[in-house]
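[1] Prediction below, plus the sequence it came from.
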Amino acid sequence: MVYFKYGKAFHDLRIQHGFSLSAFEELGIAKSTLSNFENGKSMLSFDRLDFALQKMNVSPLDYSLMINNGEQDSYISIFDEIEQAYYQRDIKHLQEIYQENRSGSKEQKLVAYSAKGLYQYLLSQEIDELEDYIKGIQFWGLFELSILANIGDKLNDTLIDNVLEDFLYNKSYYENVLYYRVLIYRFLYKVILNYVDTGKKENAQEILEISKQFFMPGDVMSRVIINYAQSFYCYYYIDEKKGKNQLQDTLRFLKKIGAIDFRNTLKMQYDKRITKKNRSE
């Protein structure tokens, strides 16, 4: 029963907060419907699940933790290590995380692939495992979004479209949590660069337009990363000189505000696509 973990987590939260099955009928969720969901026989529509969680004053993070049996804290810690190692270009540590998790549970393997995908190509078998997992996701919590932020650009185009459709359909849900938005931006950034690299101009333009729909007033660094991706798009498809100037302006801005590790990571992308190209000409 693929829906069991989602229903069980909801059941545990409902009991914990003292709500009966009938308490959600005012939201249009019949007792039988909720019972089937909690017993893993069916899945609630996302909007109804969102309303039900709001009624209990349960945040997306709380529900995400329950889905992962409270183990998400340890995974978040590992993803923080992966992110730090990536920005510091500590390939050795990324390799260590991969080796430590590659032979573990399904979740550990996905953590391993998240680390490996940042310094080396994934094997086709590893990508297949990633895609099979993504296809089964009914609720995007921090664990799932962290995987997507690291290696979501390795998915096939159809699956990327499905993920984006889910995000847009339930946009109000994801945009209310800053960390969720940050992870989504990281995913979008990598997908845009991948499409630019592979000459898929229309796909890259579409993702750029989608990315703007998730911006919130305080998302400064997220705007920086998306604008950086847009500058690469400009460089390759609109105006090479203008795009290059925009990229350099971003790097200077990050240096000025002291975001050195972040700047160095973006500079690596610049060197890979611009500096290397200029040297070969």
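    Perfect, I can see it now.

[2] Going by C-alpha atoms from here, please, whenever you check contacts or count neighbours.
    OK.

[3] what residues does the host helix or strand of Tyr185 touch?
    Secondary structure from DSSP states H and E places Tyr185 in helix 178-197. Outside helix 178-197, the residues within contact range by CA atoms under 8 Å, 6 or more residues apart in numbering are 141-142, 145-146, 148-153, 174-175, 201, 203-205, 207-208, 211, 214, 222, 225-226, 229, 232-233, 236.

[4] Buried subset of those, written for PyMOL?
    To isolate in PyMOL the members of the contacts of helix 178-197 that are buried, counting by 16 or more other CA atoms under 10 Å, one can use:
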select buried, resi 141+142+145+146+148+149+150+151+152+153+174+175+203+204+205+207+208+211+214+222+225+226+229+232+233+236
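
[5] So which of the contacts of helix 178-197 sit within helices?
    142, 145-146, 148-151, 174, 201, 203-205, 207-208, 211, 222, 225-226, 229, 232-233, 236 (DSSP state H).

[6] Pull the number of nearby residues for Thr158.
    Counted with other CA atoms under 10 Å, the burial measure for Thr158 works out to 9 neighbours.

[7] The structure to be compared is supplied as follows:
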Amino acid sequence: MNYQKYGQIIRKIREQSNISLGSFNKIGVSKAALSDFERGKSMMSFGKVLEVLKYLGVGLGEFEVLANDYDMTDLRELFRKVEKASLSGDIEQLKFLSSTTEKILKQKEISISIRVIYNHVDIHELEELTEYLHTIMIWSYKELFIFYVMMDHLRPKDIISILNDFEEYAEGIYRSSEYKRALALVLMRALTVLTYYGCKEEGELLLAAIKKYNLTDTMFLRNLFLCTEGYWIFQFEDKNRGYAISENSIRILELLGERHVIDFYKKRFKKYMNGK
């Protein structure tokens, strides 16, 4: 791998996102410097490359996949398969995906995260993933996936700290329509877990962020959000009203989604409403 190829990849991502060379002046990368890097005329420091990737909303993991001649859609397709297997409770498929992810894509953190779903990890692996989440500077599907999967295993203070770092480093994610669904699911799960632990203000901030960035742009996501918001109201404002909002949202979801998907969210709804 040489810097000419790194530059070519960044140029493709930038052009696909319709972002001009001059846009990077605001992060301290001049139009001339980035143009020379993209054309293979000069190298940029690793720190500057990270800043450019952050602005583009591309994680280092995804960039490495591209640099090694994989299609960036490979990871996205993997996550879709994992989500489907998780929602349907297909443990054998999850085991297969975890194994092939580590052996073929060489993505150890993702492989461990898949095993988290079916509870086949030890305390040291959970600590390893927690530490990894605390060190992220560039967020992508990979990092969002790991955060989402780990949410039930993190302490509230860890979730809040990671979310604060996310706010600092995830500028490109919020701008990208590609990440909207994944980001909505992550923030709603964080909202649910923090609400369970009694973190009222932090939950309120997440409610506001989801609304501000219009992340729930489908019927499914809107009703899932209402169910989550209902749980927050149930915990902190009015139990009867909150329960009614969440229950009604679940009923609507039953008309929209596949049976196994709805069953998954109904179980989580009952678990948190009953405080278990």
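    Here it is on my side, so go on. Bear in mind that the values here come from a model prediction, so they are computed numbers and not experimental data.

[8] Can you pull the TM-score for these?
    The TM-score (TM-score structural alignment, normalised by the length of structure 2) is 0.72; 259 aligned residues with a CA RMSD of 4.1 Å.

[9] about what we covered before: tell me the average deviation of the helix holding Tyr185 of structure 1 from structure 2 after fitting.
    Following superposition, helix 178-197 of structure 1 is found to deviate from structure 2 by 1.7 Å on average (mean CA distance after the TM-score superposition for structure 1).

[10] element containing Leu34 of structure 1, please.
    Using DSSP H and E, Leu34 of structure 1 falls in helix 31-38.

[11] Name the next helix or strand following that helix along the chain.
    Following helix 31-38 of structure 1 toward the C-terminus (DSSP H and E): helix 46-55.

[12] and the helix or strand following that following helix, what does it pack onto?
    Moving toward the C-terminus from helix 46-55 of structure 1, the next helix or strand (DSSP H and E) is helix 60-67. Using 3 or more CA pairs under 8 Å, 6 or more residues apart in numbering; DSSP states H and E, the elements in contact with helix 60-67 of structure 1 are helix 4-16, helix 72-87.

[13] buried ones in the helix holding Leu34 of structure 1?
    Buried residues in helix 31-38 of structure 1 (16+ other CA under 10 Å): Thr33, Leu34, Ser35, Asn36, Phe37, Glu38.

[14] any idea how far the third one is from Tyr233 of structure 1?
    I take that to be Ser35 of structure 1. 49 Å (CA to CA, to the nearest Å).

[15] Run through the residues that contact Ile159 of structure 2.
    So Ile159 of structure 2 contacts Met151, Ala190, Leu194 (CA under 8 Å, 6+ apart).

[16] Which helix or which strand is home to it?
    helix 156-169.

[17] buried sites along that helix?
    Pro156, Asp158, Ile159, Ile160, Ile162, Leu163, Asp165, Phe166, Tyr169.

[18] do the same with stretch 210-224 of structure 1
    Buried residues in stretch 210-224 of structure 1 (16+ other CA under 10 Å): Ile210, Ser211, Phe214, Phe215, Ser222, Arg223.

[19] now do the same end-to-end measure for that stretch.
    15 Å.

[20] Ok, stretch 53-65 of structure 1 next?
    End-to-end distance (CA to CA), stretch 53-65 of structure 1: 13 Å.

[21] coming back round to it: okay if I get the buried residues of helix 31-38 of structure 1 as JSON lines plus distance to Val111 of structure 1?
    Formatted as JSON lines, these follow (distance: CA to CA, whole Å):
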{"residue": "Thr33", "distance to Val111 of structure 1": "34"}
{"residue": "Leu34", "distance to Val111 of structure 1": "32"}
{"residue": "Ser35", "distance to Val111 of structure 1": "33"}
{"residue": "Asn36", "distance to Val111 of structure 1": "32"}
{"residue": "Phe37", "distance to Val111 of structure 1": "29"}
{"residue": "Glu38", "distance to Val111 of structure 1": "28"}
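
[22] Tyr174 of structure 1 touches Phe167, doesn't it?
    Yes: counting by CA atoms under 8 Å, Phe167 is a contact partner of Tyr174 of structure 1 at 7.2 Å.

[23] So Tyr189 of structure 1 versus Ala23 of structure 1, what's the distance?
    Applying CA to CA to Tyr189 of structure 1 and Ala23 of structure 1 gives a distance of 42 Å.
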